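Enquirer: give the three-dimensional model of this entry:
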Amino acid sequence: MKNRSIETVKSSLKSKNVWESRLKGTRLSVFLSEALSNSGHFLILKTLSDIILDGWLNFLTDPTEYLLIVAMLVQTGYLSRSNGHRFWGNLICVSIYTLIDIPIDGVDFFQDPTHIVFWLFSLMIAILQGLRFHWAKGIDYWLIPLESLVRALMVVAFYVVIGIKSQSLIANRELIVRFLGTATHWFLSWSMVLIGLLLGLQSLQLVKQRNQLQETAQVLGNMAEWGMGSHVVETALNNPEGLAFQKCDRTILFMDIRGFTAWCEKNSPETVAVLLNEYYRCIEPAAAKFQPLRITFTGDEIMAIYATPQQGIAAAKSMSKAALEMLELYGIGAGCGVHCGSVIEGLFGGADVRTYTVIGDVVNTAKRLESATPGGAITISDAVYQGMSQHLTVESCEPIVAKGKTAALIAWRLI
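Expert: Now for the predicted structure:
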């Protein structure tokens, strides 16, 4: 039981990260997506051109080829971070490659058409992604097709480089124009332009749909967590079987406003609604600090489920303090009761309406303790006290005669 409680707490803490990974992908999937959709493009084209021009043997024995792979991985790792800057990140690979290769090639580095293409297209992609993600987000949808066009032109550029290098020609504007002027080259170039635009328009639609799905999923996720709690959402995502009925140890906390019914009779429904909403806003953060499995608001009653008595007691103190500071302005207070033990937890309900909760005598007893507690006080059961007696300062209460109980409840009041 203890190990299950510990695992439940850890699972609850990871809920937000799990939900985010489902929406945006895991760290590995984001890394692979960046490599395949952006950072790896130049590596693929340069590798193909080097193998075509120099052969497999020269390619495999050239250390700069492996350095390029390392540089690409560094760039991919940086750009796959959520806070990576797209402009500077897209220049990492070309910068590392240049710094490493210049000592080998000297000034001839910048006379190599491959290197010129590398820098030219790296800058264009960096500028477009800088505008899209950082500087001109309002026109980001217009930049997606343009970026796809640039990537298509990069294929044409390498085609030209291979043609020039294979014939040992000196690259210049006149040669490039003449090279592209032939019917086959003209067809290839304009085909790549049109394909780039079409793929860009398709990417634009996919990006729009993905963003809409992520926004919708985020709204539904927020509503699910508000209604069911982050623990249930995380369990439903990773281990749906974990929502089946199971017996486990839980700590149940109830808090209720004393004299609330009489106070409501003296005030308008609008005033009551304002007080309750303010009450929830004050208490919920105090309860949430200690990783509740579920918080439920029912009128002026708050029920919180925790994995351990330590969490329940800490939450009770925090919630009582918040309630005291808020409710004393209205001349009322809230009593709190805490009990722990074995319960049955899971999804209860019918085919269309279901909710996660716990049932059992432990829940009923916690409610009875809370009902016998004056405003501003915290009453705990003997089970909670015996498990934490060395860490609590308490005073004994009169045994509580609770409805439906054959024996009076032994209880303690926190000081």
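
Enquirer: only C-alpha atoms from now on, for both contacts and neighbour counts.
Expert: Noted.

Enquirer: now the strands for the stretch 301-415 of the chain?
Expert: Secondary structure of the stretch 301-415 of the chain by DSSP state E, counting those that start in this stretch: the strands cover 301-306, 333-349, 354-359, 378-381, 394-396, 411-414.

Enquirer: buried stuff in the fifth one?
Expert: By 16 or more other CA atoms under 10 Å, the buried positions in strand 394-396 come out as residue 394.

Enquirer: with the longest one instead?
Expert: Within strand 333-349, the residues that qualify as buried by neighbour count (16+ other CA under 10 Å) are 333-348.

Enquirer: so can I have CSV of the strands of the stretch 301-415 of the chain showing distance to residue 261?
Expert: Shown next, in CSV, are the strands of the stretch 301-415 of the chain (distance: least, CA to CA, whole Å):
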stretch, distance to residue 261
strand 301-306, 12
strand 333-349, 12
strand 354-359, 26
strand 378-381, 21
strand 394-396, 29
strand 411-414, 25
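
Enquirer: what's the closest of those strands to residue 220?
Expert: When those are compared by CA to CA, strand 354-359 sits nearest residue 220, at 15.7 Å.

Enquirer: and the buried residues of strand 333-349, which is closest to residue 194?
Expert: For those, the nearest to residue 194 is residue 347 (54.1 Å; CA to CA).

Enquirer: I have a second one here; can you model it like the first so I can compare?
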Amino acid sequence: MQGLFLSFYVKIIMRCNMSLNIEKRLHGTQKNSIITELFTNTIHFPIANIILELLKSGFEDYIHELDMYVILFACFIQAYILGKWNFKGKNLKFLGNLIGPAVYTVIELSLEGLSFLSAYNHMAYWAFGLSIGFLQQCQPYTSKFTRNFLVILENMIRTYIVLVMYAIYEYTQPNAPDPALFLEDESHVYFVLVISLLGLVIGFAKITADKYLRILQDTAKTMKVFSEWFLGGDILSRALDDEQTLSLKRQERSVIFVDIRGFTSWSESRSPEEVVGMLNGFFELSEKCWTSENIIKIKYTGDEIMAVCKDKAVACSDVFLLADRLTAYLKPFELTMGIGVHSGAMVEGMIGGNRVKAYDVIGDTVNTAKRICDKSSDFKIYASENFLSDLDWDFERVSNLQIDAKGKSEKVSVSEIIEK
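Expert: The predicted structure follows:
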């Protein structure tokens, strides 16, 4: 029972660590999502409002007022919540863009009373939150053309924050001109045109950046699948953080070999398609038995499976499950198999020339595991004493044997084992 809990714990920890590292690289982290939301959207109006209030009240007076700190607090609250929603894939952008204005309004109403609502910049905060939130909310539900249009419009509206706050500042000054005459000033026309074009350019840049980001993420997902085929998920995850993971090194590992008995004679009377179909089913079923995070490498050679594992207890759990399921699979074909398990030191890493390399394992441990498998038949599991020693798992020895292994000067002690 202790071994069962240990195996389960190891599986959970390894699965979390491996998937988390790769997913972080593909999709970013929640922290990055919050920071992105803050700087690309949420903080724009608060910055413009702070500058407006600084100009109106003076630096010394304004920094001693609560207004600046309240709007920054509201801004950070919105970025935190909306960033978390974005990271989790929740489309709550309309509601999220109103968090900042709502928090700011509630706190300031308690401090200033209803006079707070009469300020144009405070009304503008709500107006921009509503408009940007509405456009963001609609984008996922529209066609590509409409979505691109909404993205451009969203960014143009966001750049208009500067224009609106400038107008509010100018027309709340003493002896301010009639707001209806705003565009009669050529400098104002220039300002409007530049701001509009800037928003247009930013919108197109956003569309282009998002397009290439999606292409990169899709490509990365495809490459992740291909890389895991050759390296395995655990090796790939660790190699992304440290290239030295792939360098040759000496490791203590457990090796499992599975070999179909009678395959050659069975395949002679069948079509290549039938043979390949049987083997693919055999390999696919075996993959469902492995704890993937415990697997260093899986290698298929003809009708043979080699699996290199990190943790003994997890490997033992897997091999019993493997034997049970593959036995049921092979019996209808009137085939049997042998399983050999051994533990020991080996060298693992990238092996090959400058142009062609593969992640592989070599050493006497691998050879011995293969020889043990060769001696097994009739669905039996033969495990060496090296593997069984200090193994924290419930198993039963059916028999003990001394086998001759090719290339070994001494006999190898093995036991046929079954699960209790």
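
Enquirer: TM-score for this pair?
Expert: With the length set by TM-score structural alignment, normalised by the length of the first structure, the two chains reach a TM-score of 0.90; 405 aligned residues with a CA RMSD of 2.4 Å.

Enquirer: related to what we said a few turns ago, quick one: which of the buried residues of strand 333-349 of the first structure is nearest to residue 144 of the first structure?
Expert: Using CA to CA, these come closest to residue 144 of the first structure at residue 347, 44.6 Å.

Enquirer: and that closest one? What does it align with in the second structure?
Expert: Under the alignment (TM-score structural alignment), residue 347 of the first structure maps onto residue 350 of the second structure.

Enquirer: now, among the buried residues of strand 333-349 of the first structure, which is nearest to residue 37 of the first structure?
Expert: Nearest to residue 37 of the first structure among those, with distances taken as CA to CA, is residue 347, at 41.7 Å.

Enquirer: so who does the closest one touch?
Expert: By CA atoms under 8 Å, 6 or more residues apart in numbering, the contact list for residue 347 of the first structure reads 243-245, 354-357.

Enquirer: got TSV for those, with distance to residue 129 of the first structure and neighbour count too?
Expert: Converted to TSV, the contacts of residue 347 of the first structure look like this (distance: CA to CA, whole Å; neighbours: other CA atoms under 10 Å):
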residue	distance to residue 129 of the first structure	neighbour count
243	43	16
244	47	13
245	50	15
354	45	12
355	45	14
356	44	19
357	47	19
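
Enquirer: distance to residue 106 of the first structure added to those, as CSV?
Expert: What follows is the contacts of residue 347 of the first structure, written out as CSV (distance: CA to CA, whole Å):
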residue, distance to residue 106 of the first structure
243, 65
244, 68
245, 71
354, 71
355, 70
356, 69
357, 71
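
Enquirer: now the second structure: which of those residues match?
Expert: Retained contacts for those in the second structure, judged by both residues aligned by TM-score structural alignment, their matches' CA atoms under 8 Å, are 243-245, 354-357.

Enquirer: return the closest of these with respect to residue 21 of the first structure.
Expert: Once CA to CA is applied, the member of these that ends up nearest residue 21 of the first structure is residue 243, at 20.9 Å.

Enquirer: could you measure from that closest one over to residue 308 of the first structure?
Expert: 19 Å (CA to CA, to the nearest Å).

Enquirer: also residue 153 of the first structure?
Expert: When distance is defined by CA to CA, residue 153 of the first structure is 61 Å away from residue 308 of the first structure.

Enquirer: which one's more surrounded, those two?
Expert: Applying other CA atoms under 10 Å to residue 153 of the first structure and residue 308 shows that residue 308 carries more neighbours, namely 21 against 18.

Enquirer: all helices for the stretch 151-300 of the second structure, in order.
Expert: 186-231, 233-241, 263-268, 272-287 (DSSP state H, counting those that start in this stretch).

Enquirer: run a quick neighbour tally on residue 381 of the second structure.
Expert: 27.

Enquirer: aligned partner of it in the first structure?
Expert: Residue 381 of the second structure maps onto residue 378 in the first structure, with residues paired by TM-score structural alignment.

Enquirer: that match and residue 214 of the first structure, how far apart?
Expert: For residue 378 of the first structure, the distance to residue 214 of the first structure - CA to CA - is 43 Å.

Enquirer: and the gap between residue 209 of the first structure and residue 107 of the first structure?
Expert: Following CA to CA, the distance that separates residue 209 of the first structure from residue 107 of the first structure is 47 Å.

Enquirer: ignore the last one, residue 275 of the first structure
Expert: 75 Å.

Enquirer: can you check residue 254 of the first structure too?
Expert: In terms of CA to CA, residue 254 of the first structure sits 76 Å off from residue 107 of the first structure.

Enquirer: of the two, give the one with the bigger neighbour count.
Expert: For the pair residue 254 of the first structure and residue 107, the greater number of neighbours falls to residue 254 (25 against 10), based on other CA under 10 Å.

Enquirer: start and end of stretch 231-247 of the second structure, how far apart?
Expert: By CA to CA, one end of stretch 231-247 of the second structure lies 13 Å from the other end.

Enquirer: what is the equivalent residue in the first structure for residue 361 of the second structure?
Expert: In the first structure, residue 361 of the second structure lands on residue 358 (TM-score structural alignment).

Enquirer: now do the contacts for the residue lying closest to its match once chain neighbours are set aside.
Expert: Ranked by CA to CA, 6 or more residues apart in numbering and with sequence neighbours excluded, the top spatial neighbour of residue 358 of the first structure is residue 345, at 4.2 Å. Residues near residue 345 of the first structure by CA under 8 Å, 6+ apart: 243-248, 356-359.

Enquirer: rewinding a little: residues near the match of residue 361 of the second structure, how many?
Expert: Considering only other CA under 10 Å, residue 358 of the first structure is surrounded by 22 other residues.
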